[in-house]
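**Q** just to be clear, the model below is a prediction. Sequence and coordinates:
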Amino acid sequence: MDMIKVVSFRVGVIGLAYKRKLSFMFFLFLICFFNGESMQAANDDGNLGQEIQQILDGSPELAGALMGISIRSAESGEMIYELGSQTRLRPASNLKLLTAAAALETLGEDHVFQTELYIKGVQVGHVLQGNVYLKGKGDPTLLEKDFDELASSLKHKQVKLVHGNLIGDDSWYDDIRYSRDLVWSDEQEYYGAAVSALTASPNDDYDTGTIIVEITPGEKAGKLATVMLKPETDYVKVINKMKTVAADGKKKIKVERSHGTDVITVTGTIPEHAGVTEEWISVKDPTEYALSLFEKSMKKHGIKVLGKRKKGKTPVGADLISTHQSMPLSQLLIPFMKLSNNGHAEILVKEMGKEAAGEGSWKDGLKVARNQMEGMGLNMETIKMRDGSGISQVNMIPANEITKLLYAVQEKTWFPAYLNALPIAGDEKRMVGGTLRKRMKGTTAAGNVRAKTGTISGTSSLSGYVTTKRGERVIFSIIVNNFVEETGITAIQDKIAVMLAEQEKLLVSDL
């Protein structure tokens, strides 16, 4: 029904109700009914609402689930379609959209994380009578080669023997390692790694605070498999119970870290000639992990430490030997958002707290993030933000608030970096397609949809931007909660995104 007809008909109904002295309750019912119909007509603008409803009606996976859909014009911010859009739902990793925006606004896209190397003591010839201090300031991208570079600066000072201790300083942030709602069973998982100001990553995916366990079949069936760590470190202990089986045998690998320890147990079977299998697992204490890698780098450069590896603060008056800088935040956003890196999110929260409030904690960082979101027009009274990554089952946000944010950030000078960090549908390149690289392939949404995914138990979300065939950019957020089976949920989101990409007519009413 077009808007003018709806308005005229509504006026007629009101007059009729008055003339015939209908009951007040029935009068209200008529007003609400036609108000709702006119709103739907404005929002659906043709068959858009019907197309979405057909997708939902044909999706038995949604039985008993909760859904929030918000679609608005990227140009005007005007709402195009909404369903359950004001209902607070768990966003999973869609919360990273808020964290990234708050971090860019607070820290700036050129922000870098530093790692500093100090010495305190007296050097006599090649001997340092004192301690070496490695001070972390939150860099989640430190690799083994970076520790090598720091160690080489100490070698450049002609130090070959440290008659003292090697001390890791992680005091830039507080000593709380996990966000408050992280369940203990997730602590060993790469996505639940502990957070520290001094940490390390095993490769350029930058899963900070984790290590890669490499399993290779033994020489023949019946032999133990070979288990290696990448990077190699003496910080963790590996118990290898992995057996090699015949080539036609079953591959079943289980890698576990005992709760509260750094003992990694590898069990199961791997067939002959199966090749190398890699599994990521978190370490108990990222500071000690990073310190072990730095000591290994020192040994590689011919520097021996007579004392112990310890944690402590860098004393006033220590001599700064070298500083390593991370990539700028604009580049760090790519692995953070493309691969949905939880560790990066939580580090950014603590860094915001350190930068704006002087305390590198979740409490202060989340307060800064909430203030930034409020400044961008979000209604924080309807949002619960308990961490930066979205792993908490207590986080809640309506879909409308996400599209409101995605509309507001377009005016920011850092928006190109923000948009560039979003996964691109159907692009197989890991640091381009990210978590969307295998979705919507071969559709009009491929190479078009730029959106953040989100998945935790019973929750799936997809929010971002899509350009229609007519060339209009549209903002959308689709959040599904409380489903039982995960199969098919992302396909529903993809169908809606593809449907938006295929729209040929103006979606927003000109009325």
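**A** Looks like it arrived, so ask away.
**Q** from now on I want contacts and neighbour counts done on CA atoms only, so please keep to that.
**A** Fine.
**Q** isn't there a helix covering Gln117?
**A** Rather than Gln, residue 117 is Leu. No - using DSSP: H, G, I helix; E, B strand; the rest coil, the secondary structure at Leu117 is strand, not a helix.
**Q** hold the first one in mind and look at this next one:
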Amino acid sequence: MNEITTARAPAETFGGRRRHRRPKPMTAATRRALVLVTAAPVAGVMLAGPSAYAAENPGTATPPVPAPDSDSSAQPAAASSEQKLIDNLNTRINDPRLGNTFSGVVLDSASDKVIWGHNASTALMPASNAKLATATAALTVLGPEHRFTTKVVYGNGTLTLIGGGDRTLTTDDLAELAKTAVAGLKSAGVDNVKVRVDDSLFPEPALAHGWNDGYYPDTVAPVRALAVDGRHVTDTSLDAGKVFAQHLAADGITVDGEATRGRAERTDVPVARHKSPRLADIVHRMLKSSDNNIAETLLRMTALGAGRPATFDDGTAVVRHELRKYGVPLDNVQLHDGSGLSRASRIPAATLAALLDLPTDPRYARTLGAVLDGLPVAGEAGATLSTETGRFDDPDSRCAVGKVRAKTGTLTGAVALSGLTKGDDGKWKIFSFVENNSTAQMSATKDALDGLAATVNGCRA
């Protein structure tokens, strides 16, 4: 396959492969405008422009303005703006902070035309941009309304806390489970129990290809089906069992010994259960904070949802299968985990841009809308693109605060930024920039990528 290295490419191709074709009962630009206008807003931060992410209900959204390319009188100005963007990017990718190993692409969201590309099909370490693939597959296989269930069962004097893959479970949730269980125990005249945790939904934790022991437990905890408060500990299941036992004791039940690990019996009686937030909300949280633990848990739950074992290999195989069905180009793609921590994973910018293109398609907006909604906004407090973390805070990028949504990615030797923004020509553009092996300070490389995003937006002259 030929890499995209020229400033333009045919509209029906992307990353060297024919793109998914869209039915066109209305113009592609109008369809895309409708999706972008009706996407849900981020609390406290709004992208610039009166129609951008203006309303969740299409009936109350600002009607989309006809796309500039539908008006012949606007074409010269649009062409001039596009050429300026191409020229600026061609100049700015030579920034020494970006090094010599760089993959980038800019796509017109309405037409799918590749506006600009540089080694766009070259597969590089994507870092946490790999979470875009995990999120897309999870939402597709499980559905945005899916919820994970944590259960408590009782039998033979033992309460068993059963993990269901909810990485958002909190101490308060365990307190409610304990309260419900205690009510049932007391009504049955039971005031003394043992506590057991059952995390057999997932196989024993293992290191993904490209991980090292140093990741545990600070960067990512060993992946188990039970955890509380997102804590980074070596055994999240026993940690949750300990918290559960403490709440039982606080509610008047004597707990015999420490929590242990084991499997629930078929004859055990259900006494309590807790449902997680919707998967769409969990994906939103994962992307905003780039949560590695949620990503690895979702990879396993996606594998289980597709009828396969909850392993790294089966999870990534399901991800590839689902992306292939969408027509996302997978040439040269290598996936080894759900979080992007693996230094052996490789994804081209062309593939990352194609992933972000999917939820802008009205056919997929309901299923995949959480991906767009979960992208951090430049300058958004509490997310990975906040100015407090050093993003979009220098003269080249400060103008794009509130105007860019993008997923960050950071590993030693790899920095990525993939997202979308409304350009100064009024058109929505999807971009992906991936850098590997720069010798510059990582903060400097991030600044350079933020500057490229501001270039796509057009606010950086």
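**A** On my side now, so go ahead. Here the structure is a predicted model, which means the values were calculated and not measured.
**Q** quick one: TM-score?
**A** The TM-score (TM-score structural alignment, normalised by the length of structure 2) is 0.77; 373 aligned residues with a Cα RMSD of 2.3 Å.
**Q** contacting residues for the residue nearest the centre of structure 1?
**A** For structure 1, Ser340 is the residue whose C-alpha lies nearest the centre (Cα atoms, centre = their mean; 3.4 Å). Ser340 of structure 1 makes contacts with 93, 96, 435, 453, as judged by Cα atoms under 8 Å, 6 or more residues apart in numbering.
**Q** what's the closest of the residues you listed to Ile347 of structure 1?
**A** Nearest to Ile347 of structure 1 among these is Lys96, at 12.0 Å by Cα to Cα.
**Q** what's the burial count for the closest one?
**A** When neighbours are counted by other Cα atoms under 10 Å, Lys96 of structure 1 registers 27.
**Q** ok, Asn437 of structure 2 next?
**A** Count around Asn437 of structure 2 with other Cα under 10 Å applied: 16.
**Q** returning to what we had before: most widely separated two among the contacts of Ser340 of structure 1?
**A** Pairwise distances among the contacts of Ser340 of structure 1 were taken by Cα to Cα; the largest, 13.5 Å, belongs to Lys96 and Thr435.
**Q** narrow the contacts of Ser340 of structure 1 to those in helices?
**A** Lys96 (DSSP state H).
**Q** surely Lys288 of structure 2 and Glu380 touch.
**A** No - here Lys288 of structure 2 does not reach Glu380: they are 9.5 Å apart, not a contact under Cα atoms under 8 Å.
**Q** follow-up on the earlier one: structure 2: which residue goes with the residue nearest to the centre of structure 1?
**A** Taking TM-score structural alignment, Ser340 of structure 1 has Ser290 as its aligned residue in structure 2.
**Q** which part of structure 1 lines up with the helix or strand where Thr160 of structure 2 lies?
**A** With secondary structure defined by DSSP states H and E, Thr160 of structure 2 is part of strand 158-162. Under TM-score structural alignment, strand 158-162 of structure 2 corresponds to residues 131-135 of structure 1.
**Q** that stretch vs structure 2, average offset?
**A** Stretch 131-135 of structure 1 differs from its equivalent in structure 2 by a mean of 0.7 Å after superposition (mean Cα distance after the TM-score superposition for structure 1).
**Q** now the strand holding Thr160 of structure 2: how far from the chain's centre is it?
**A** The chain centre lies 32 Å from the centre of strand 158-162 of structure 2; the measure is Cα atoms, centre = their mean, to the nearest Å.
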